[in-house]
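Novice: structural data only, the sequence is not supplied:
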């Protein structure tokens, strides 16, 4: 097996585990047993171990004494901490995006993704989740600050792969889309402070929605 082939198997395994965590095939707190996953995915143990190691680094999986790898449980406190940092990071990215609006083809890219927004909002579900993720990724691209992007990826991956995200999105796609409109309006005008505040308000609102979704889900799970 070549190095490229081995890496593609690892990527396939990572994507399969992420999808399983997202759709509850692997439940919060469930142990991830290498032998079971190899049979399930038809891969060898090496890629499974590497996938678990990387997903542990992303915060999706915990390595616990005497239990090994388990799917991480997110609670309201986790969400509050993550979003408190995301407020500052994403707001700064939006501010920089506004200052960079006329660099390269930033304005065109922003117009293109916003042209998709009405259909994505109307369809909701996975399509809006994808649109939302690409919208925020574009803001970081326009910001042109790699360190901000690195910090954001560490905060965003656990959120956008976690079990409660789809529940939250179903409730708030319309509110999120209106927030995006305000953010984009400020960026198009090159108004850094307004873009900063609009993004900060958006992330704060999203965090509160996520915490509500977590609380709802956990209440349903109570005996």
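Specialist: Nice, thanks for sending it over. The model shown is predicted, which means the values in this text are computed figures rather than measured ones.
Novice: C-alpha from now on. contacts and neighbour counts both.
Specialist: Will do.
Novice: can you mark which positions in stretch 6-26 are buried?
Specialist: Of all the residues in stretch 6-26, those buried under the rule 16 or more other CA atoms under 10 Å are 9-14, 17-19, 21-22, 26.
Novice: among those, which one sits closest to residue 177?
Specialist: Distance to residue 177, by CA to CA, is smallest for residue 22 among the buried residues of stretch 6-26, at 22.6 Å.
Novice: A further structure is provided below for comparison with the first:
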């Protein structure tokens, strides 16, 4: 079977298949989800043969999938040695946030004059949802609502190329969500920041909205630069213990 054959039904690993995906696309989607969910944590060795056996496809589609993951910055391919899940360095984290700040700053300046009442109402509902989850300590649900809020702002920009670049970056940054929440601290403060951004957008004040958004995105960067590596590791470990409790 060629790498361009489509897959239907469900594989033995229990992962539902989407019709019209090639084998390499299926392998890419499966591995990408495992990396982003941390089921394949940083440093994990990815051998073509082992992945081929686990996913039930030949090594050709696996090789193509690893190439796509490398292009997305999620793995590092090593000639004749397979690949390894890319580590989450502090430098990568800070650089990703710097790019995100620039992209979202442009997005909100483009979006504010275009936002419709239904779009503003959706942003309001997402902010209310974040507040509910922050109050009850449901950090995963908070993160999901937060991610959608920012995606909707980018969508409202009307710039397809900006949306494309942002989604690629957002996919990589998904791996940082625990670290982001650890560094952000009080989630209720984050909710207040979102409300202020939304209020400025409702008033049509794109410059104020952009400034508030930049301040919001800089919070994790500033905190990270003030912490030692050991302090960050301990904060992340404490966060994980609370999640498991």
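Specialist: Looks like it came in fine. Remember, it's a predicted structure, so these values are computed and weren't measured experimentally.
Novice: hang on, the earlier thing: and the buried residues of stretch 6-26 of the first structure as a markdown table, adding distance to residue 46 of the first structure and secondary structure?
Specialist: As requested, the buried residues of stretch 6-26 of the first structure are arranged in a markdown table below (distance: CA to CA, whole Å; DSSP: H, G, I helix; E, B strand; the rest coil):
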| residue | distance to residue 46 of the first structure | secondary structure |
| --- | --- | --- |
| 9 | 10 | helix |
| 10 | 8 | helix |
| 11 | 12 | helix |
| 12 | 13 | helix |
| 13 | 10 | helix |
| 14 | 12 | helix |
| 17 | 15 | helix |
| 18 | 17 | helix |
| 19 | 20 | helix |
| 21 | 20 | helix |
| 22 | 23 | helix |
| 26 | 20 | coil |
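Novice: biggest helix in the first structure by residues?
Specialist: Longest helix in the first structure by number of residues (criterion: DSSP state H): helix 192-221.
Novice: so what's the gap between that one and the chain middle?
Specialist: Centre-to-centre, helix 192-221 of the first structure and its host chain are 13 Å apart (CA atoms, centre = their mean, to the nearest Å).
Novice: residue 207 of the second structure corresponds to which position in the first structure?
Specialist: Matched to the first structure by TM-score structural alignment, residue 207 of the second structure sits across from residue 193.
Novice: all the helices of the first structure, residue numbers only.
Specialist: Along the first structure, counting by DSSP H, helices occupy 3-22, 34-41, 45-58, 76-99, 106-123, 125-143, 146-161, 165-188, 192-221.
Novice: tell me which residue is most central in the first structure.
Specialist: When CA atoms, centre = their mean is applied to the first structure, the residue found nearest the centroid is residue 160 (2.7 Å).
Novice: what residue of the first structure is the furthest out?
Specialist: Distance to centre of the first structure, CA atoms, centre = their mean, peaks at residue 1 (32.3 Å).
Novice: how many neighbours does the counterpart of residue 56 of the first structure in the second structure have?
Specialist: When the second structure is aligned by TM-score structural alignment, the residue opposite residue 56 of the first structure is residue 70. The local packing of residue 70 of the second structure (other CA atoms under 10 Å) involves 17 other residues.
Novice: what distance do you get for residue 70 of the second structure to residue 159 of the second structure?
Specialist: Separation of residue 70 of the second structure from residue 159 of the second structure (CA to CA, to the nearest Å): 26 Å.
Novice: got it, and residue 77 of the second structure?
Specialist: Separation of residue 77 of the second structure from residue 159 of the second structure (CA to CA) stands at 32 Å.
Novice: what's the answer for residue 116 of the second structure, then?
Specialist: As judged by CA to CA, residue 116 of the second structure and residue 159 of the second structure stand 16 Å apart.
Novice: go on, residue 102 of the second structure?
Specialist: According to CA to CA, residue 102 of the second structure stands 14 Å off from residue 159 of the second structure.
Novice: I figured residue 26 of the first structure hits residue 72, correct?
Specialist: No: with contact defined as CA atoms under 8 Å, residue 26 of the first structure and residue 72 do not form a contacting pair (10.1 Å).
Novice: so what's the residue count around the match of residue 207 of the second structure?
Specialist: Residues contacting residue 193 of the first structure under the criterion other CA under 10 Å number 17.
Novice: how much space between it and residue 155 of the first structure?
Specialist: Noted for residue 193 of the first structure: a distance of 23 Å to residue 155 of the first structure, by CA to CA.
Novice: same deal with residue 5 of the first structure?
Specialist: With CA to CA as the criterion, residue 5 of the first structure and residue 155 of the first structure are 29 Å apart.
Novice: more neighbours: which of those two?
Specialist: Neighbours per residue (other CA under 10 Å) separate residue 5 of the first structure from residue 155, with residue 155 holding more: 19 against 10.
Novice: need the counterpart of the more buried one in the second structure.
Specialist: Counting by TM-score structural alignment, residue 155 of the first structure lines up with residue 169 in the second structure.
Novice: kindly report the same for residue 35 of the first structure.
Specialist: The alignment partner of residue 35 of the first structure in the second structure, by TM-score structural alignment, is residue 49.
Novice: so who does its match touch?
Specialist: Going by CA atoms under 8 Å, 6 or more residues apart in numbering, residue 49 of the second structure touches residue 59.
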